[in-house]
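Asker: Predicted model and sequence below, questions to follow.
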Amino acid sequence: MAKDKPTKLRARMPRGFADRGPAELAPTRAMLETIRKVYELYGFEALETPFIEYTDALGKFLPDQDRPNEGVFSFQDDDEQWLSLRYDLTAPLARHVAENFDRLPKPFRSYRAGWVFRNEKPGPGRFRQFMQFDADTVGAPTVAADAEICMMMADTLEALGIARGDYVIKVNNRKVLDGVLEAIGLGGDENAGRRLTVLRAIDKFDKVGIAGVRDLLGEGRWENPEAKSGDFTKGAGLDENQSLKVLAFVSLQAGSVELQNVTSSVQAGLAVEGEVLTFRSDAGRESYFIETSRGVLDGLMGHFGDNLTSREGIEELAEIARLTESAGYDRDRIRIDPSVVRGLEYYTGPVFEAELTFEIPDEKGRPMRFGSVGGGGRYDGLVGRFRGEAVPATGFSIGVSRLASALSRLQTEATPEFGPVVVVVMDRDQTAHYMGLVAKLRQAGIRAEMYLGNPKNLGNQFKYADRRNSPCVVIQGSDERAAGQVQIKDLIEGARAAAAITDNAEWRESRPAQFACTEGELVEKVRELLDHHGVPHGAKLA
């Protein structure tokens, strides 16, 4: 009887996850180091929290079903406690501060970089695992902390090579919108779900424009509105008058708004002309303008300042503007923008978003703005969940992968990431000697390795060095060893020379970019070659 063949396991990656190689990891590592330096310049210190937290500590998701899978990856431990992979770096920080509250200095300034996980439907550019880099100040009640975070974000983007004019830090205050929602009858816990739907509708302003937000505030929006096809997103169900008030709030960021006096007895209509709202009614065209010169803050105060919650938020925005402008950060870098709301419920005051304003081609080659690469805000209630009292906190989170993608588009030419110097093996019985050559290079801070595959075929060793993008290889046969010498082959220069040589005999005769030196000169000559090509190498080992 024939034996069953063993089943071969199919190699496959879970949807929404990605492998990352040297070409992506190297620039990301450099970017993280630049961000870290700016954060530390502002006095923030490193903190690391675990990937896994108790599910109830995450705040937004609770184990009220057999498995709490609404947005997070969850499982039970042997004590039947629900655990979840963190979905951001803010909730774990809140738990850490609450757990160590008495021993931490206040304000507590920390930064954290790490992976977060979302149990959501993956799609193009939308992953279930991605990296964030956060900075937060806990224990500072004044908006000076929020202003400082905004200034630090501007400095961070410029340190990464993003020029002024190619980015803007947009600032709003959730209190302003909270007051608007109170005024249209969406206050109280019973309306929490509808408020969140309104927030998410406004948060899509940059993607769908005023018309799209209007649909999402009402019955809902089709993915392809004109054809009424594609996915349908259910709206907040606001009536016309409620929607108009929210749309007036959003549209103030355009600089001017024409508003019609609308009462409950008047059938209101809405026209969208560009990004400026015009409110019309059957009763005529009695209207007024918010002049651009008066500014967004005056417009907000004129429309929504009669609500105490909104007024408090507007006054905080005015203070942030005053602080940032006095420090030299003008409106081109940090500006008040009512379209920013952020999609999470735990924000309680100022909210911010870092947007890149330069254009890139979309899938069809049409120009489009790159958009947001990070955001954050004030969350005075998150730490307080553990302590029964409000603890002021504010912070900002950078989307690492998205920002890295933006930086790659700004580079005029790619900088290759070179691999190690490879010492090839000519004689198997001399492995210890080759190891000694590698050790000399490493002691001098030069990345190096000895070829560890089958050394029988020398051509395969050179192919390996090419695949590793090695700047050079070190060759030593029995004749060179007897003479105390090595051969160094410059693979960078050799590739250039090879492009100009078409005859194999000429190639063998010329041996381009290859030279000899003594073993004692090995480190010096390799270092000269790396410096000539601008290949970085480290400091000498202790």
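Answerer: Cool, the structure landed.

Asker: rest of the way, CA atoms for contacts and neighbours
Answerer: OK.

Asker: now Gly445, what's its secondary structure?
Answerer: coil (DSSP: H, G, I helix; E, B strand; the rest coil).

Asker: Neighbours of it, how many?
Answerer: 18 (other CA atoms under 10 Å).

Asker: again, but for Ala159
Answerer: Neighbour tally, Ala159, other CA under 10 Å: 15.

Asker: quick one, what contacts the residue lying closest to it once chain neighbours are set aside?
Answerer: Distances taken as CA to CA, 6 or more residues apart in numbering put Thr34 closest to Ala159, at 7.0 Å, once the chain neighbours are dropped. Under the criterion of CA atoms under 8 Å, 6 or more residues apart in numbering, the neighbours of Thr34 are 156, 159-160.

Asker: one more structure, for comparison:
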Amino acid sequence: MAKVKKAPRPKAVTPKGFRDYFGNDVTERTEMLHQIAGVYHRYGFDALESSAVETVEALGKFLPDVDRPNEGVFAWQEDETDWVALRYDLTAPLARVYAQHRNDLPTPYRRYAMGPVWRNEKPGPGRYRQFYQCDADTVGTASVAADAEICAMLSDTLETVGIPRGDYLVRVNNRKVLNGILETMGLGEDAKRDAVLRTIDKFDKVGVDGVRQLLTKGRLDGSGAFIDGVGLSDDQAEPVLAFLTSRADDTAKTLANLRDAIGGSDTGAKGVDELENIAALLDAQNYGPDQILIDPSIVRGLGYYTGPVFEAELTFEILDEKGRPRQFGSVSGGGRYDDLVKRFTGQEVPATGVSIGVDRLLAALREKGRIGSVANGPVVVTVMDRDRMADYQTMVAELRNAGIRAEVYLGNPKNFGNQLKYADKRHSPIAVIEGGDEKSNGVVQIKDLILGAKIAQNATLEEWKERPSQYEIPRGELVAKVREILASQDADK
């Protein structure tokens, strides 16, 4: 009889493009999302938690750089005709929700949503296939007051989570202005128009001269490779360059420059009027150009934007992987998308919204030193006698009932040193010890693990050596003493 071949053991590896999040990472994200939700709630937005799975038909073809709706997403076939997929953002599901429930929802409908999204794209450094987004949208009003409100709320959100004024800018533009520029160039809905849009999006990287070359005959990039140009004449390229360089020292001058750049385009003129209205509304709320700025270089890539677009950029410097200084860059973007719900209803439903990249914003807060220190773990009640587990559980219950995070060591208690190693790995601030002698005498030992570690690191620090790192106290004073030590540890941070 042939020997049955054992099935190979599964490999314990995270799938490519995904990552695992452990305790402190999850805690930091949860706390930041709670802060953001507080701002959104204050602005009158309601929470929405929609399905993580949508029909491919509902998701549509709005994922960038893909031709088929089930390309770029994680999709599977439910039956012979129907495909479903994990959502790739939180906006397409909102369009479906509003279209489905619009008779029961207020108009305008103001909602925020937070959660993971999935994209079946090639992963790279810092680019994952699953990541968190945090969105806020207003559906059902064409008023640019809704766009201005989103910009104000985004500014408030960044400052609330710990990005101070001066370290960020919310940049605002209008796709109608850009469409007006393209009209003056005689470009319709064709491939050349798309090539111009992609070139404009490179303005921050290549500058005016680089855009001019890419719009016309082409240019050599930094590696020496030649990049073909769009093929426009110098005269055709001029309106684009005038548009990109129209930003001035004050908003009024920027708007005047934009009016010159659009020529006689009615579409462009409407876009400039909307920007002027947004600027006035923000000024009335005391948001200055050091917070929110009209900036014609902001394009935004997704095809469904129909009006104002905005992007939050963090302006402070960080060092890249080669040690070179660079700005942190964008953490949020959005805009008006008046045609998205129309796919379901056949009628235009105006909408505007913004999405925050949660992981990038967390990374920015770490760079600013606002989060990222190792969080304290629970107080650990050690076990000196396994037959007295009830006593230790009584202690931990007292601590928890007093609002103190605590746990009993539940591993093998035979080696006390291993219990302290466990507490160290948990970043525990305090260990509670009660052996047989302590029990008989009605006392417990309280070990300050944070202070003990500091003394161990540098025994010459007299200021620490003068303070005891272990205390013997009456059993009845357990909670009070733990509170006292935790307070002193917080004061030393």
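Answerer: Structure's in. What do you need? These figures come from a predicted structure and were not determined experimentally.

Asker: tm score of chain vs chain?
Answerer: For this chain pair, the superposition-based TM-score is 0.91 by TM-score structural alignment, normalised by the length of structure 2; 483 aligned residues with a CA RMSD of 2.7 Å.

Asker: The residue nearest to Ala159 of structure 1 is in what secondary structure piece?
Answerer: For Thr34 of structure 1, the element it lies in under DSSP states H and E is helix 22-41.

Asker: Average offset of that helix relative to structure 2?
Answerer: Here helix 22-41 of structure 1, set against structure 2 after superposition, deviates by a mean of 1.9 Å using mean CA distance after the TM-score superposition for structure 1.

Asker: The following helix or strand past that helix vs structure 2, average distance?
Answerer: Counting by DSSP H and E, the element after helix 22-41 of structure 1 in chain order, helix or strand, is strand 45-46. With mean CA distance after the TM-score superposition for structure 1, strand 45-46 of structure 1 departs from structure 2 by a mean of 1.2 Å once superposed.

Asker: Give me the contact list for strand 45-46 of structure 1.
Answerer: Contacts for strand 45-46 of structure 1 (CA under 8 Å, 6+ apart): 39, 109-112.

Asker: if you set the cut-off to 10 Å instead, what comes out?
Answerer: 36, 39-40, 108-113, 135-136 (CA atoms under 10 Å, 6 or more residues apart in numbering).

Asker: Also stretch 60-71 of structure 2?
Answerer: Under the criterion CA under 10 Å, 6+ apart, residues 55-59, 72-73, 75-76, 83-86, 88-89, 92, 119-121, 301-304, 340, 343 lie in contact with stretch 60-71 of structure 2.

Asker: ok, back up a step: next, format the contacts of strand 45-46 of structure 1 as TSV and append secondary structure and distance to Asp4 of structure 1.
Answerer: Output for the contacts of strand 45-46 of structure 1, formatted as TSV (DSSP: H, G, I helix; E, B strand; the rest coil; distance: CA to CA, whole Å):
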residue	secondary structure	distance to Asp4 of structure 1
Arg36	helix	56
Tyr39	helix	60
Glu40	helix	61
Phe108	strand	63
Arg109	strand	62
Ser110	strand	58
Tyr111	strand	55
Arg112	strand	52
Ala113	strand	49
Ala135	strand	57
Asp136	strand	59
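
Asker: residue nearest the centroid of structure 1?
Answerer: Residue closest to the mean C-alpha point of structure 1, counted by CA atoms, centre = their mean, is Gly399 at 1.2 Å.
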